[in-house]
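S.K.: My questions concern the predicted model and sequence given below.
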Amino acid sequence: MAVFNQVEFDNHEQVVFCADEASGLKAIIAVHSTKLGPAVGGCRLWHYAKDEDAVYDVLRLSKGMTYKNAVARLPFGGGKSVIIGDAKEIKSEALFRAFGKHLERLGGSYYSAEDVNITTGDVMMMHKETNYVLGLEGKSGNPSPFTALGTFLGIKAAYQHKHGHQDLAGVKVAVQGLGAVAYGLCKYLHEVGAELFVTDINQASIDRVVNDFGATAVGIDEIYDLDVDVYAPCALGATVNDNTIPRIKANIIAGCANNQLAESRHGEILREKGVLYAPDYVINAGGIINVYYETKPDGYNEVDATKHVEGIYDTLTEIFARSESEQKSTHIIADELAQEIIEQGL
């Protein structure tokens, strides 16, 4: 398995393979860039079909974090980590402490945090072995509510750009994936009168949103065919692809999932179809913004963190306007904005 030949390898500064026989830990840490500061990005625990899939994921996600942190104007570089395995089977204090020891060996070039299948409690177990973790209980804590807020505001910004107003009452939104962030997003949408259509691989998650917010449950594959205004991908990535684009009827795609476009060219296809796409690493930056405020010398301040998250609305408004004036897809404009910030500094 040649990392340098991986399609997602982008001159990453460091890729580290970690193992611990006693706890069963198998993990990969990817540091994409430390130009703006130490690499920061969450740890994902996933049952990858093969090791190559894990490498692909961590390389792609870590580059995304470089761009996410830059556009959010955070003094962080980009990194990510993945632990390979079934979350229902391998989680243990020994596993997370072993992972914490590997983080410690990197000496601060990378800080980890919670992500898919990783809780703040898991991060606290890593913290027993290292200080190179963020999103700690008693400090910034769970980032999910802030990611949900940013995603909701991003949908409002997209609707404002597309329709000239941001009143979401009666607007039909298809939400794919109902994890902690998506639940918070559904709550915000329900409170402003949006009509929700939801799906998830976990029936309990569906039932909760249906019961709490009057959402309509649909099949996993049916979500793409709905006649809705907004498609909100909130599960894993690459759901906007050659197979789904012809089926998606929404004229706005805005959700909290990472790496929503299967390939870069899909962003241009969306633009040509008149679909407004909110670049994923811009709209879902609320969590990492909140985590940043944990690092402030005077301590975490939720009011300041929330104000910064609210800036996602303005950033997306700028990206949408530049996309229209320059006749480029929104994800290309976002990438160019990130590259400008990385080159020029914050």
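M.R.: All right, it came through fine.
S.K.: going forward, measure contacts and count neighbours with C-alpha atoms only.
M.R.: Fine.
S.K.: which residues touch the helix ranked longest in the chain?
M.R.: Longest helix in the chain by number of residues, with DSSP state H as the criterion: helix 302-326. Helix 302-326 is contacted from outside by 72, 140, 146, 149-150, 153-154, 156-158, 161, 278, 282-283, 285-286, 289-290, 293, 328-330, 333-334, using CA atoms under 8 Å, 6 or more residues apart in numbering.
S.K.: tell me which residues of that helix are tucked away?
M.R.: Neighbour-count burial for helix 302-326 flags 305-306, 308-313, 315-317, 319-320, 322-323 (criterion: 16 or more other CA atoms under 10 Å).
S.K.: List the buried residues in stretch 156-173.
M.R.: Going by neighbour count (16+ other CA under 10 Å), the buried part of stretch 156-173 is 156, 157, 158, 159, 161, 162, 168, 171, 172, 173.
S.K.: what's the closest non-adjacent residue to the last one?
M.R.: Read it as residue 173. Nearest non-adjacent residue to residue 173, counting by CA to CA, 6 or more residues apart in numbering: residue 230, 4.7 Å away.
S.K.: Contact partners for the closest residue to residue 255 other than its chain neighbours?
M.R.: Spatial nearest neighbour of residue 255, chain neighbours left out: residue 232 (4.0 Å); criterion: CA to CA, 6+ apart. By CA under 8 Å, 6+ apart, the residues touching residue 232 are 173, 174, 175, 176, 253, 254, 255, 256.
S.K.: distance of residue 232 from residue 253?
M.R.: 6 Å (CA to CA, to the nearest Å).
S.K.: And residue 278, by the same measure?
M.R.: 6 Å.
S.K.: Residue 36: which of the contacts of residue 232 is nearest?
M.R.: residue 256 (23.9 Å; CA to CA).
S.K.: okay, now the closest one: neighbour count?
M.R.: 33 (other CA atoms under 10 Å).
S.K.: if I pick residue 140, what's in contact with it?
M.R.: So residue 140 contacts 290, 291, 293, 294, 300, 302 (CA under 8 Å, 6+ apart).
S.K.: One more to weigh against that first structure:
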Amino acid sequence: MNTPWGFEDFDAHEDLHFVWNEECGLKAIIAVHSTHLGPAAGGCRFWHYADPAQGLTDALRLSRGMSYKNAMAGLPLGGGKAVIIADENRTKTPEMLHCFGRAVDHLCGRYVTAEDVGMSVADMIEIRRQTPFVAGLPVEGGDVGGDPGPHTSLGVFLGLKAAVRRALGKDSVNGLHIALQGAGSVATGVAVHAAAEGARLSIADVDAAKAQKLADATGGKVVSTEEILGIEADVLSPCALGAILDEQTIAALRVPVVAGGANNQLAEKEDGQRLHERGILYAPDYVINAGGIINVCTEYLRDGDASLVRKRIEGIPDRLEQIWAESAQSGRDPASVADAMAQRLIGRG
């Protein structure tokens, strides 16, 4: 990995911008990983970090993930990501969002922003007051737009079913036990789809009230965040924050399938091989969770309607099957296979 600046996760990023405006309270990082296939597209995360350096790590890793995600989804977009570093009270004001919008606008279209963790459609409206380089805006008439979360959820669920079909030989999740980490927007969508098909759910979230609400809505059971990664189930679906699969947690897994919507699920590259060695089928995160950016891309480029978005999302299982087939043939783990494919697509292979 090319790390001339000493940042462990710097991977030949094209641009890295630190944005600070004391008057409006904005501290942000915008990372442009690649524009090889088009403008760098990726959401803006609003999060409080105990150490601001963690925000930089997130921006670097997430922007690279967006390059891979957009390339593997066949979209004419590069990869970028923004992080707004929130204070302990998660203070967010229109003035702050306007400042961020001006920072995005200053990049003249090299980076296109949208929702990520901690951001909403309403926030995108505020950012749009300062720049046209934003998506995830309210749907107008028959146009595509709005919250990308439900589209991400649909893609994750379809990818999860593909993994179940490959690993367990079942065409449905009816009667299967899914351990769901997270109770946010994406996790909620996955849970609703799975419950409708008859799956049994164990749900964990750092916000116990959110976990209970989702469990009540889907007939699931709430378990602790400490328990979820070691629970015996048919599928583990990580749908919260990243870096949760490491040497210790992988050793404790009691599932044949890991398929979820969280970004950067592997703490380090070697963890893909660790899953592979344990015989656990892994759905690379940036492939399975591409539904949201597919919707964002269609909205931003105005190149299709809701039916095209659905068709593009339904292509996610086919891409996963290609990865798993090459993994089986080559003996390499699916995460490494997906990385190599994506790197070739962005001209770095």
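M.R.: Sure, I can see it. This structure is a prediction, so every number in the text was calculated from the model and none was measured.
S.K.: follow-up on the earlier one: which of residue 278 and residue 253 of the first structure has more residues huddled nearby?
M.R.: The neighbour comparison of residue 278 of the first structure against residue 253 (other CA under 10 Å) goes to residue 278, with 29 against 25.
S.K.: wait, what's in contact with the alignment partner in the second structure of that one?
M.R.: Matched to the second structure by TM-score structural alignment, residue 278 of the first structure sits across from residue 283. When contacts are counted by CA under 8 Å, 6+ apart, residue 283 of the second structure touches 159, 160, 163, 258, 259, 260, 320, 334, 335.
S.K.: Checking the third one next. Helix, strand or coil?
M.R.: Taken by DSSP: H, G, I helix; E, B strand; the rest coil, the conformation at residue 163 of the second structure corresponds to helix.
S.K.: re the thing from before, any idea how far the longest helix of the first structure is from the chain center?
M.R.: From the chain centre to the centre of helix 302-326 of the first structure is a distance of 16 Å (CA atoms, centre = their mean, to the nearest Å).
S.K.: so that helix matches what in the second structure?
M.R.: Taking TM-score structural alignment, helix 302-326 of the first structure hits residues 306-330 over in the second structure.
S.K.: Quick one: end-to-end length of that stretch, please.
M.R.: 37 Å.
S.K.: Would you confirm that residue 283 of the first structure contacts residue 150?
M.R.: Yes. If you go by CA atoms under 8 Å, residue 283 of the first structure and residue 150 touch, sitting 6.0 Å apart.
S.K.: State the number of residues packed around the nearest residue to residue 90 of the second structure once chain neighbours are set aside.
M.R.: Nearest non-adjacent residue to residue 90 of the second structure, counting by CA to CA, 6+ apart: residue 48, 6.7 Å away. Residue 48 of the second structure sits with 19 neighbouring residues when counted by other CA under 10 Å.
S.K.: quick one: residue 48 of the second structure and residue 205 of the second structure, what's the gap?
M.R.: 17 Å.
S.K.: could you pull out the helices for the stretch 201-346 of the first structure?
M.R.: Assigned by DSSP state H, counting those that start in this stretch, the helices in the stretch 201-346 of the first structure fall at 203-213, 265-273, 280-283, 286-292, 302-326, 330-344.
S.K.: Using a markdown table, please lay out those together with distance to residue 220 of the first structure.
M.R.: A markdown table is the format used below for the helices of the stretch 201-346 of the first structure (distance: least, CA to CA, whole Å):
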| stretch | distance to residue 220 of the first structure |
| --- | --- |
| helix 203-213 | 11 |
| helix 265-273 | 21 |
| helix 280-283 | 21 |
| helix 286-292 | 26 |
| helix 302-326 | 29 |
| helix 330-344 | 26 |
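S.K.: closest one to residue 27 of the first structure among those?
M.R.: Residue 27 of the first structure sits nearest to helix 286-292 of all the helices of the stretch 201-346 of the first structure, at 21.5 Å, using CA to CA.
S.K.: For the residue sitting nearest the centre point of the second structure, which non-adjacent residue is closest in space?
M.R.: Centroid check for the second structure by CA atoms, centre = their mean gives residue 263 as the closest residue, at 3.9 Å. Take residue 263 of the second structure and drop its neighbours on the chain: the residue closest to it by CA to CA, 6+ apart is residue 242, 5.4 Å away.
S.K.: From the contact counts, what lies against the host helix or strand of residue 60 of the first structure?
M.R.: Secondary structure from DSSP states H and E places residue 60 of the first structure in helix 51-71. The contact analysis (3 or more CA pairs under 8 Å, 6 or more residues apart in numbering; DSSP states H and E) places helix 51-71 of the first structure against strand 25-33, strand 77-84, helix 280-283, helix 330-344.
S.K.: mind running it again at 6 Å?
M.R.: Contacts defined by 3 or more CA pairs under 6 Å, 6 or more residues apart in numbering; DSSP states H and E place helix 51-71 of the first structure against strand 77-84, helix 330-344.
S.K.: possible to save these as TSV with distance to residue 26 of the first structure and mean neighbour count?
M.R.: As requested, these are exported to TSV (distance: least, CA to CA, whole Å; neighbours: other CA atoms under 10 Å):
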stretch	distance to residue 26 of the first structure	mean neighbour count
strand 77-84	6	29
helix 330-344	32	18
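S.K.: Including distance to residue 263 of the first structure, could the ones you listed go into JSON lines?
M.R.: Below are these laid out as JSON lines (distance: least, CA to CA, whole Å):
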{"stretch": "strand 77-84", "distance to residue 263 of the first structure": "20"}
{"stretch": "helix 330-344", "distance to residue 263 of the first structure": "11"}
